[in-house]
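>>> Return a 3D structure for these sequence lines:
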Amino acid sequence: MKRIALKIDVDSYRGTLKGVPALVDLLQRHGATASFFFSFGPDRGGRESRRLSPARYHDRLTRLYGLLLPAPQVGVRCVDSMRQARDSGCEVAVHAWDRVRWEARSPTADNAWIEAEMAQACRRFTDIFGEQPYAWAAPGWRTNRHALRLTQRLGLCYASDCRGTSPFIPVIDGEIVLCPQLPTTLPTIDELLAAGTMSVEQAVEQLIEEPSRVAGDHVFTLRAELEGMCFLSAFERLLIAWTTRGHELLTLRELIGSRNIVTLPRHEVAFTGIPGRPGQRMVQGNAFLPPE
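From the prediction side, this is the model:
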């Protein structure tokens, strides 16, 4: 039996309004839970859709946001959906203020810009949920040194900003950041489809087997705009298969809560390409000063 934490990135107005309630209903029907990471500022998805395939931005209306239509303020217009996720027993946390802008600018942004973006998102989270955020997950696994340092300074209990194999304490440029990272360990459905060599059904079949092939706990990242909408039935098949095999589906908070943070290994982080994603993403690197 494996433990699989479900990390749901919520990137857009449509994803929050439509995808989140659909996923909440699906999780409740199958006795599962998950962590929802919300974007709170303007949805500028239309600007991004000019560069991406229709498989990622299938909704015609979404492609107009930030172009022909005003960018809707997600953290104002979708509060009910956000609170529905919280009230269902799922974890809620922070993804970004402006998700499109974060992915485009964060790797090279200066400290002031990073701090302003993270502060806006955290303030809106507190306005909506009445408490300080517990966790942060950088959009697209794109981030920089100052953002990592802020996860510690903001008092977050964990972050999920990278790809990797297991929970760890991050080290960047020799600096230890005392905020644990829970990396995404499994490929995403859209990454498996990116090469154009397999169907959605084949991608699901590969994901069903993946946890058993790799030791340890896992984090699976999905998106409200995909698995909550056009891939909803595919995600349901995946949920059923994992639960049938006895895997425990839980939140990231539950996953890190079961670990002794003091004993987590320290790993350097690196920035590199990953299959199915353009640009540089943060990944878990080598152990930092491992025992000789």
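>>> C-alpha only now, for contacts and for neighbours.
Will do.
>>> Measure how buried the residue nearest to Ala241 when sequence neighbours are not counted is and give me the count.
Spatial nearest neighbour of Ala241, excluding adjacent residues (CA to CA, 6 or more residues apart in numbering): Ile208 at 6.5 Å. By other CA atoms under 10 Å, the residues close to Ile208 number 17.
>>> want to put them side by side, so please do this one too:
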Amino acid sequence: MAKIALKVDVDTLRGTKEGVPNLARTLERFGLKATFLFSLGPDHTGRALKRVFRPGFLKKVSRTSVVEHYGIKTLLYGVLLPGPQIGQQAAAEMRAIDKAGHETGIHTWDHVEWQDGVRHKDAQWTTEQMQKSWDRFIEIFGHPPATYGAAGWQMNEAAFTQLDQWGIKYSSDGRAEPNLMPYRFALPSGKLKHVQYPTTLPTFDELIGVDDASEFDAAKKILDITQSNPNDQVFTLHAELEGQKLLPAFEALLAGFLNQGHDPVTMGELHRSWEATKQLDKIAQLPLTWGEVANRSGELIMQKN
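Next comes the predicted model:
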């Protein structure tokens, strides 16, 4: 039926060293590949605590057991403990994913700093952050990234322009309603070349705890959306969640996708399937717009046709 791209956001050192190998083993058992997007600079997860004043943040934290999933040590990074360099301390785990045939790309340099600040930063700050991530990626993998996926679904115009300058052909930096409709950006500075494949399915942490839903209830709700749905989708998971405590529920979700007849793929495979049908010649050129997603705090990049 449909292709469902599996996009793995890797935010922390613990997620890279523990969650990523766990997910790799699970995917191998299913005979599947995914796209892993790595945070490559310092792990400053503890600094995210300043989001406590953002509407909806405390509710999300209480629903998803942040301490249980991330661990006390990770939540102290950048506050009471120095933030470790993820790309240096977990390079072996990253290379193992690449060697296993999964698609690898850039998530960010400093996840917290990017997610909380990039929307209002200038071009110089943005390109410096992105160049750091690019240089570290090349240092680790020895080849350019295949794709990109913004931390926290946050970008700015300079960041999107940089993707074109890098030669990135496809990226997943925003959100959209279920049923994938790829698009290109038409910004004040001009039309961009790369194709955007927004996340279309809700994430586990947006569903768990809502009406007392468990992680397996969350998987079922996602499968309710994809049941008998012929449209392509993008599903974002996190190495810190589905790669650790939520792994059994993610396995149930994968089994469900396959039982429904869907084809879980990498972002690259999804892009090539759209290229092969020449549908990319007809996709919309859209402005950069923002909106809210149910059960997630703050505004995100949102596709609005």
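>>> quick revisit: in what helix or strand does the aligned residue in the second structure for the residue nearest to Ala241 of the first structure lie?
The alignment partner of Ile208 of the first structure in the second structure, by TM-score structural alignment, is Leu223. If you go by DSSP states H and E, Leu223 of the second structure is part of helix 215-226.
>>> in that helix, what's buried?
Buried residues in helix 215-226 of the second structure, counted by 16 or more other CA atoms under 10 Å: Glu215, Phe216, Asp217, Ala218, Ala219, Lys220, Lys221, Ile222, Leu223, Thr226.
>>> Any chance of those residues in a markdown table with distance to Lys3 of the second structure as columns?
Putting these into a markdown table (distance: CA to CA, whole Å) gives the following:
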| residue | distance to Lys3 of the second structure |
| --- | --- |
| Glu215 | 23 |
| Phe216 | 22 |
| Asp217 | 22 |
| Ala218 | 20 |
| Ala219 | 17 |
| Lys220 | 18 |
| Lys221 | 18 |
| Ile222 | 14 |
| Leu223 | 14 |
| Thr226 | 10 |
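>>> Excluding chain neighbours, what is closest to Trp242 of the first structure?
Distances taken as CA to CA, 6+ apart put Ile208 closest to Trp242 of the first structure, at 6.4 Å, once the chain neighbours are dropped.
>>> Please name the residues that touch that neighbour.
Leu238, Ala241, Trp242 (CA atoms under 8 Å, 6 or more residues apart in numbering).
>>> which bit of the first structure covers the following helix or strand past the helix holding Leu223 of the second structure?
As assigned by DSSP H and E, the chain's next helix or strand after helix 215-226 of the second structure is strand 233-238. Under TM-score structural alignment, the match for strand 233-238 of the second structure in the first structure covers residues 218-223.
>>> before we move on, back to that, out of the buried residues of helix 215-226 of the second structure, which one sits closest to Ala239 of the second structure?
Glu215 (15.1 Å; CA to CA).
>>> what's near enough to touch that closest one?
For Glu215 of the second structure, the contact set (CA under 8 Å, 6+ apart) comprises Phe204, Leu207, Ile208, Leu246, Ala249.
>>> would a markdown table of the residues you listed with secondary structure be doable?
Below are the contacts of Glu215 of the second structure laid out as a markdown table (DSSP: H, G, I helix; E, B strand; the rest coil):
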| residue | secondary structure |
| --- | --- |
| Phe204 | helix |
| Leu207 | helix |
| Ile208 | coil |
| Leu246 | coil |
| Ala249 | helix |
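>>> out of those residues, who has the most neighbours?
Phe204 (26 neighbours).
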